[in-house]
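Trainee: Here is the input, now give the coordinates:
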Amino acid sequence: MDDSILKLRRSVREFKDDDVSSDLINKVIYAACQSPSARNQQPWRFVVVKNKQILSNLAHISKYSAFLENVPAVIAIVKKNESLSTPDMASIDLSCCATYLMLEATSLGLGTCFLGVWPRLDRMKLCNKALNLAADLETFALIPIGYPKSEESFYEKKDRFNPDIIRWEE
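Mentor: As a prediction, this is how the structure comes out:
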């Protein structure tokens, strides 16, 4: 595997005003849907937000989300609660899903930032209301997406691998 995308992915919080096409958003969501899930339950749903009023509402869920006021789009990763065979695994499944989404976005020249909502009930309640979610859905994470304002957003990060973190049992 070419690890260059892994080394380039960064949390981006400042974006150009340029619109992100629905084709590109569909590509990153397609990639997210290829992620593994326990018992193939695929607990994910997605809400794509470009509406400025909703973005403003989402910007107020925590002190860390204020920059959402100025992003071209947010992809909300939403958990469906109905009939999950292994509901305790859904947060792991959704984390994998978010990772696939962000890596695909990076490969397309788009910046993202993972904003965790779950398990903070206060944030979940505010997001669920802002997104007008049905009762069987709950917000897991918000992923702002767009073209980074700075070209330097995609620089290769320092190699974080440390062989001392591995123990071999042979």
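
Trainee: From now on I want contacts and neighbour counts done on CA atoms only, so please keep to that.
Mentor: OK.

Trainee: how about the strands in this structure?
Mentor: 44-49, 73-80, 111-112, 115-116, 137-146 (DSSP state E).

Trainee: And these: which comes nearest residue 161?
Mentor: Distance to residue 161, taken as C-alpha to C-alpha, is lowest for strand 111-112 among the strands of the chain, at 22.8 Å.

Trainee: Tell me which residues are up against that closest one.
Mentor: With contact meaning C-alpha atoms under 8 Å, 6 or more residues apart in numbering, strand 111-112 is reached by 9-13, 15, 102, 105-106, 143-148, 153.

Trainee: Which ChimeraX command selects the buried ones in those?
Mentor: Applying 16 or more other C-alpha atoms under 10 Å to the contacts of strand 111-112, the buried members can be selected in ChimeraX as follows:
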select :9,10,11,12,13,15,102,105,106,143,144,145,146,147,148,153
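
Trainee: Now that residue 28 has come up, it's in contact with residue 102, right?
Mentor: Yes: applying C-alpha atoms under 8 Å, one finds residue 28 in contact with residue 102, separated by 7.5 Å.

Trainee: In the protein, which helix is the longest?
Mentor: helix 90-107 (DSSP state H).

Trainee: Now do the buried residues in it.
Mentor: The neighbour-count check on helix 90-107 (16+ other C-alpha under 10 Å) flags 90-91, 93-98, 100-106 as buried.

Trainee: Here is the second sequence; please produce its structure so I can put it next to the first one:
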Amino acid sequence: MNAMEAILTRRSIRAYTEEAVTDEQVETLLRAAMAAPSAGNAQSWTFMVIRDRELLDAVPTVHPYAKMTPQAPLAILVCGDVSAEKYPGFWVQDCSAAVENLLLAAHATGLGAVWTGIYPDASRVEGFRRLFSLPEHIIPLALVPLGHPKEHKEQADRFNPDKIKRDRWS
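Mentor: As a prediction, the model looks like this:
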């Protein structure tokens, strides 16, 4: 799958088969995530691969929009490491770019995934801190449940020329 096809056909997948995701597949996704640009090349991210069924089952207790997680064979928690920042506050952009790369790599390799946002919702951040014993300098940005897709979604054309301004706002 070429890059444009991956970008234009990627969809949020919330239903997965029971087929396992291999360590090699996970490494491919993490390599893609870590290839993302970051402010000052600080790479102020860290990734937690979650396969523990009890933890996956507990995620909906701290995130109301992550109800698909108990059915996923695994999830990747994408966090900012504020101790690694070169430019304070840019960890959010760094991690967001990493999440998008991860989602595109999942789709391009035949997996399905969905971005479930955590930060800046304080209750979600605290819930994930407790559930995964995160230290203070690690801030959870997003959880990406993933697996082999059990559903197929048609391509959506989201191009909207009304969202484009040229040179000046007016």
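
Trainee: TM-score for the pair, please.
Mentor: The TM-score (TM-score structural alignment, normalised by the length of the first structure) is 0.91; 167 aligned residues with a C-alpha RMSD of 1.7 Å.

Trainee: about what we covered before: now the strands of the first structure in CSV, with distance to residue 56 of the first structure?
Mentor: Converted to CSV, the strands of the first structure look like this (distance: least, C-alpha to C-alpha, whole Å):
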stretch, distance to residue 56 of the first structure
strand 44-49, 11
strand 73-80, 11
strand 111-112, 18
strand 115-116, 15
strand 137-146, 13
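
Trainee: Next up, the contacts around residue 139 of the first structure.
Mentor: By C-alpha under 8 Å, 6+ apart, the residues touching residue 139 of the first structure are 76-79, 117-118, 124, 127-128.

Trainee: Return the member of those nearest to residue 4 of the first structure.
Mentor: residue 77 (25.3 Å).

Trainee: residues near residue 142 of the first structure, how many?
Mentor: Neighbour count of residue 142 of the first structure, defined by other C-alpha atoms under 10 Å: 27.

Trainee: For residue 94 of the first structure, see how far away the closest residue to it other than its chain neighbours is.
Mentor: Among residues not flanking residue 142 of the first structure along the chain, residue 76 sits closest, at 4.5 Å (C-alpha to C-alpha, 6 or more residues apart in numbering). Taking C-alpha to C-alpha, to the nearest Å as the measure, residue 76 of the first structure falls 11 Å from residue 94 of the first structure.

Trainee: for the first structure, what spans make up the helices?
Mentor: Secondary structure of the first structure by DSSP H: the helices cover 4-8, 22-32, 52-58, 90-107, 121-130.

Trainee: which residues sit against the second one?
Mentor: This points to helix 22-32 of the first structure. Contact partners of helix 22-32 of the first structure, identified using C-alpha under 8 Å, 6+ apart, comprise 46, 96-102, 104-105, 108.

Trainee: want to try TSV for those residues, with distance to residue 5 of the first structure as columns?
Mentor: Below are the contacts of helix 22-32 of the first structure laid out as TSV (distance: C-alpha to C-alpha, whole Å):
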residue	distance to residue 5 of the first structure
46	23
96	16
97	16
98	15
99	12
100	11
101	12
102	10
104	8
105	10
108	10
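
Trainee: Looking at these, which is nearest residue 162 of the first structure?
Mentor: Among the contacts of helix 22-32 of the first structure, and counting by C-alpha to C-alpha, the member closest to residue 162 of the first structure is residue 99, at 21.4 Å.

Trainee: Contacts only, for the closest one.
Mentor: residue 32 are the contacts of residue 99 of the first structure under C-alpha under 8 Å, 6+ apart.

Trainee: Quick check: the aligned residue for it in the second structure?
Mentor: Aligned by TM-score structural alignment, residue 99 of the first structure pairs with residue 100 of the second structure.

Trainee: where's its match relative to residue 88 of the second structure, distance?
Mentor: For residue 100 of the second structure, the distance to residue 88 of the second structure equals 21 Å [C-alpha to C-alpha].

Trainee: Could you do residue 61 of the second structure as well?
Mentor: Distance check for residue 61 of the second structure against residue 88 of the second structure: by C-alpha to C-alpha, it reads 31 Å.

Trainee: swap in residue 148 of the second structure?
Mentor: Computed with C-alpha to C-alpha, the distance linking residue 148 of the second structure and residue 88 of the second structure is 37 Å.

Trainee: that older thread, find residues that contact each of residue 76 and residue 94 of the first structure.
Mentor: Joint contacts of residue 76 of the first structure and residue 94 (C-alpha under 8 Å, 6+ apart) are residue 140.

Trainee: residues contacting the residue nearest in space to the middle of the first structure?
Mentor: The centroid of the first structure falls nearest to residue 143 when counting by C-alpha atoms, centre = their mean (3.6 Å). Counting by C-alpha under 8 Å, 6+ apart, residue 143 of the first structure makes contact with 74-77, 112-115.
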